[in-house]
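Novice: coords below, sequence missing:
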C-alpha cells in the first residue's frame, strides 16, 4: 500500500471502530455504564476510558511525541495494576468525562496521522501502531459485548438474525500430513504472537467440518456427560464440581437460553457457545475424539493443498466479507452450521472464522524466534501452561482483529467469552490417509 492509502485505511478503521464503541456504550444509561455487571468484567465506562488511554500512550505520546492529555489517570487504566473485580472502587472518569477524554485524544490522533512519518521505526512501519490501537479497541468492544451478555435488565442491543444454513454440513475432513507455514511475517498489522512465519510438520488428521452444535452438545448432557468422571481431566472434574457446571453458561434446563436480555428457545443447529475448555475437552473425549492442536487448526484453516501455500483465510487471501463469515457484531448470535459456504476451505471445513472462538488443546507460547513487540505485556507475560489458545474469532470479533493467524488465549475455566469448539481425531489403524 502507498503512504496515502495506509493513512486513509488507518483513519477509516479508527472511526469505524469508535462507532462500534459508541453503540455499545450509548445503548445504556449512565448508571449502567458505571455498574459492574459481573466480577469477571470491568464497568463499561472503564473499558471506554481505557481504550482512550492506550490510544494516548501509544499514538499521542509515543508516535506523535506530544504532550500528555491526562497523565494523571494512567495508573487508573493500567490493566495490570487493577484486577477487574477492583475497578469499580477506583476514582474513574464518569461517563461524560470519559467521552470527552477519548474525543480529545482522537482529535489529536487524527491530526498527527496527517503528518507523522510512517517509516524509520518498526512501530510506525505500514501504520502498525494505528493498527495495533484499532485492534486493541476492537478487542475491548468484544469484551464490552460480553459484558452486555452478562447485564441484567431490558434488552438494549439489536441486530438482524444471521443467515440460514445453505445446506447440511456433517462429518470430518481429512487434512493430509506434511509441512505448512504457520504464523506470518508479512501481515502488516499482525501482532507479535502471530510472528514469525515458520514451518511446522503436522501428521495427517481428521477435523470436524463444522463446530459442535447445540443439538450435539445436548446429547452429551443427556447422556450424563456432566456426571461421568471418565470424560474429564482431574482439573476439569474438580472445576465442574466446584463451579456446579451442568451445561453451557446462560442455558436453562427447559430448552431455552438468554441472549442479550432475551430468553429464547435454543437453536439446535447453531454452534454451542459459552463453554469452557474443560467442557469442550470432556465432550471431545465422550465423542471419541479430541480437541485439535493449534497447529492442526491453523493448517486446516490456511493450508491450500493445491498450491502448498498458506492463505490469509480459509477461503483465500480476500478480506472477510458478509458472505464469508459471521464477524463484527453484525448479528448477535452464531449462525447455523452451513450458513457461510463461501467461507469454507478447499477441504470443505466450514465456519473456521467467526461465529465462536474455538478452543484448541495447545498452551499459549511464543513461536520459534518470537520477539516481544512493542511491549512484553501484550503476549509474553501470558506464556505458559495456565492459558489455552483459542482460534478463529466469534460473531463479536471484528475483522480487523481476526485473521487466519490471529491467536487468542484464556484460562480453561472461562465461559463468559464467546467460546465454542470443534473436534479432531487421529486416523484409525489401517484407515486410508
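Specialist: That came through, no problem. Keep in mind that what you see is a predicted model, and the values were worked out from it rather than measured. Numbering: from 1, shown residues only.
Novice: only C-alpha atoms for contact and neighbour calcs from this point on.
Specialist: Fine.
Novice: please tell me how far the nearest residue to residue 303 once chain neighbours are set aside sits from residue 167.
Specialist: Once flanking residues are discounted, residue 303 sits nearest to residue 310: 4.5 Å by CA to CA, 6 or more residues apart in numbering. Residue 310 sits 27 Å away from residue 167 when distances are taken as CA to CA, to the nearest Å.
Novice: and the residue nearest to residue 303, how many neighbours does it have?
Specialist: For residue 310, the tally of surrounding residues (other CA atoms under 10 Å) stands at 24.
Novice: ok, it touching residue 181?
Specialist: Yes - using CA atoms under 8 Å, residue 310 is in contact with residue 181, at 5.9 Å.
Novice: residue 232 contacts residue 280, correct?
Specialist: No - if you go by CA under 8 Å, residue 232 and residue 280 don't touch, sitting 9.7 Å apart.
Novice: those two - which one has more neighbours?
Specialist: residue 280 (27 against 24).
Novice: the more buried one belongs to a helix?
Specialist: Yes - counting by DSSP: H, G, I helix; E, B strand; the rest coil, residue 280 is found in a helix.
Novice: thought it was touching residue 359?
Specialist: Yes - between residue 280 and residue 359 there is a contact at 7.4 Å, judged by CA under 8 Å.
Novice: ok, which stretches of the stretch 251-400 of the chain are strands?
Specialist: For the stretch 251-400 of the chain, the strands defined by DSSP state E, counting those that start in this stretch cover 256-259, 262-265, 357-364, 384-391.
Novice: which parts of stretch 267-276 are buried?
Specialist: 267, 268, 269, 270, 271, 272, 273, 274, 275, 276 (16 or more other CA atoms under 10 Å).
Novice: another structure for you, compare them:
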C-alpha cells in the first residue's frame, strides 16, 4: 500500500546516491577462483588477481530504481538523468539498439505494477542491465556523487566469486584457507532464511 501511495521511498540501502547503497569494499589481491572438486563449470581452479578495490550493491536493483532510467531515455526526469540518457542513446544507436529494448519485459506498460516499486526488477536482458549500469555511472558523475576514477558497471564473474566466497580483506597464507563454499558458509550451517535456492 505504501508503494501505491508513493510513500515507500526512504528505505536504507536503496538510494543510489547514498554511500549506504554499497556493501563493504572488497580489497584487491589474489584469490583462488574455481573449484577442482566442484561441478564441471567450476573447473579448473586457478589464482586470479583483482587489481582495483570495488563494492557491490547491497540489494538487487528495484523497479523504483530502474524506472528513472526508462523515463530518462524517454526524455523525462532531472536534467542530469536526461543528459546521461542522451549519451547512452548515442551508444545504443551505434549498436543498433532501441530504448524499448531496455524496458523490463514483465512490466505491464511504461512502468511497473502498483505496489511493486521495491521488488527486484526482473525481465531485463544482459544488454539492458549493462545499459542501466552505464547510465547510472554517467548520471552519478553528472550529479557529483562519483569522482574521477570511480565507476559503476556490472561485476565480472571473478568479482562475484571473490565477494561471495572470501572476506573483504584477504588474510595471508594459503589462498583457499578463507574460502567459503557458499556465501553463508558451509551448506549445513544453520542460518535459516539465508541460503540461496541452489536447485
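Specialist: Thanks, I have it. Here the structure is a predicted model, which is why all the values come from computation and not from measurement.
Novice: so which of the strands of the stretch 251-400 of the first structure is nearest residue 213 of the first structure?
Specialist: strand 357-364 (12.3 Å; CA to CA).
Novice: the first structure: which residue goes with residue 133 of the second structure?
Specialist: Structural correspondence for residue 133 of the second structure with respect to the first structure (TM-score structural alignment): residue 284.
Novice: got the contact list for the residue nearest to residue 303 of the first structure?
Specialist: Taking CA atoms under 8 Å, 6 or more residues apart in numbering, we find residue 310 of the first structure in contact with 180, 181, 182, 299, 302, 303, 304.
Novice: do the same with residue 69 of the second structure
Specialist: Contacts of residue 69 of the second structure by CA under 8 Å, 6+ apart are 81, 85, 132, 135, 136.
Novice: among these, which ones are in helices?
Specialist: Among those, the residues falling in helices (DSSP state H) are 81, 85, 132, 135, 136.
Novice: that older thread, can you tell me which of the strands of the stretch 251-400 of the first structure is most buried?
Specialist: Burial of those is given as mean neighbour count (mean count of other CA atoms under 10 Å); strand 357-364 ranks first at a mean of 24.
Novice: any idea how far residue 279 of the first structure is from the closest residue to the match of residue 133 of the second structure other than its chain neighbours?
Specialist: Closest residue to residue 284 of the first structure apart from its sequence neighbours, by CA to CA, 6+ apart: residue 290 at 4.7 Å. Taking CA to CA as the measure, residue 290 of the first structure falls 12 Å from residue 279 of the first structure.
Novice: so which of the two has more stuff around it?
Specialist: residue 279 (30 against 21).
Novice: for the residue mapped onto residue 69 of the second structure from the first structure, helix, strand, or coil?
Specialist: Matched by TM-score structural alignment, residue 69 of the second structure corresponds to residue 220 in the first structure. Judged by three-state DSSP, the three-state class of residue 220 of the first structure is helix.
Novice: the closest residue to residue 20 of the first structure other than its chain neighbours sits in which helix or strand?
Specialist: Nearest residue to residue 20 of the first structure, sequence neighbours excluded (CA to CA, 6+ apart): residue 141, at 7.2 Å. Assigned by DSSP states H and E, residue 141 of the first structure falls within helix 128-150.
Novice: which part of the second structure matches that helix?
Specialist: Counting by TM-score structural alignment, helix 128-150 of the first structure falls onto no part of the second structure.
Novice: after that helix, which helix or strand is next?
Specialist: According to DSSP H and E, the helix or strand after helix 128-150 of the first structure is strand 172-175.
Novice: aligned to residue 299 of the first structure, what sits in the second structure?
Specialist: By TM-score structural alignment, residue 299 of the first structure lines up with residue 162.
Novice: list the contacts of that match.
Specialist: Neighbour list for residue 162 of the second structure: 31, 33 [criterion: CA under 8 Å, 6+ apart].
Novice: residue range for stretch 19-30 of the first structure in the second structure?
Specialist: Under TM-score structural alignment, stretch 19-30 of the first structure corresponds to no residues of the second structure.
Novice: which of the residues in that stretch are buried?
Specialist: In stretch 19-30 of the first structure, counting by 16+ other CA under 10 Å, buried: 20, 21, 24, 25.
Novice: again, but for stretch 85-92 of the second structure
Specialist: 85, 86, 88, 89.
Novice: repeat that for stretch 170-184 of the first structure.
Specialist: For stretch 170-184 of the first structure, by 16+ other CA under 10 Å, it's 172, 173, 174, 175, 180, 181, 182, 183, 184.
Novice: tell me the one of the buried residues of stretch 85-92 of the second structure nearest residue 186 of the second structure?
Specialist: Looking across those and measuring by CA to CA, the closest to residue 186 of the second structure is residue 88, at 42.2 Å.
Novice: gap between that closest one and residue 98 of the second structure?
Specialist: In terms of CA to CA, residue 88 of the second structure sits 11 Å off from residue 98 of the second structure.
Novice: again, but for residue 105 of the second structure
Specialist: From residue 105 of the second structure to residue 98 of the second structure the distance is 14 Å (CA to CA).
Novice: contact partners for the residue most central in space within the second structure?
Specialist: Most central in the second structure under CA atoms, centre = their mean is residue 57, positioned 5.3 Å from the mean C-alpha point. When contacts are counted by CA under 8 Å, 6+ apart, residue 57 of the second structure touches 21, 22, 23.
Novice: relative to residue 82 of the second structure, how far out is the nearest residue to residue 86 of the second structure once chain neighbours are set aside?
Specialist: Leaving aside its sequence neighbours, residue 86 of the second structure sits nearest to residue 73 (CA to CA, 6+ apart; 7.1 Å). Per CA to CA, residue 73 of the second structure is found 7 Å from residue 82 of the second structure.
Novice: coming back round to it: ok, how many other residues are close to the residue nearest to residue 20 of the first structure?
Specialist: Quick note: residue 141 of the first structure (other CA under 10 Å) scores 29 neighbours.
Novice: that one is in contact with residue 22, isn't it?
Specialist: No - applying CA under 8 Å, one finds residue 141 of the first structure not in contact with residue 22, separated by 9.5 Å.
Novice: sorry, back to before: reformat the ones in helices among the contacts of residue 69 of the second structure as a markdown table; add distance to residue 94 of the second structure.
Specialist: Below are those laid out as a markdown table (distance: CA to CA, whole Å):
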| residue | distance to residue 94 of the second structure |
| --- | --- |
| 81 | 20 |
| 85 | 14 |
| 132 | 17 |
| 135 | 16 |
| 136 | 19 |
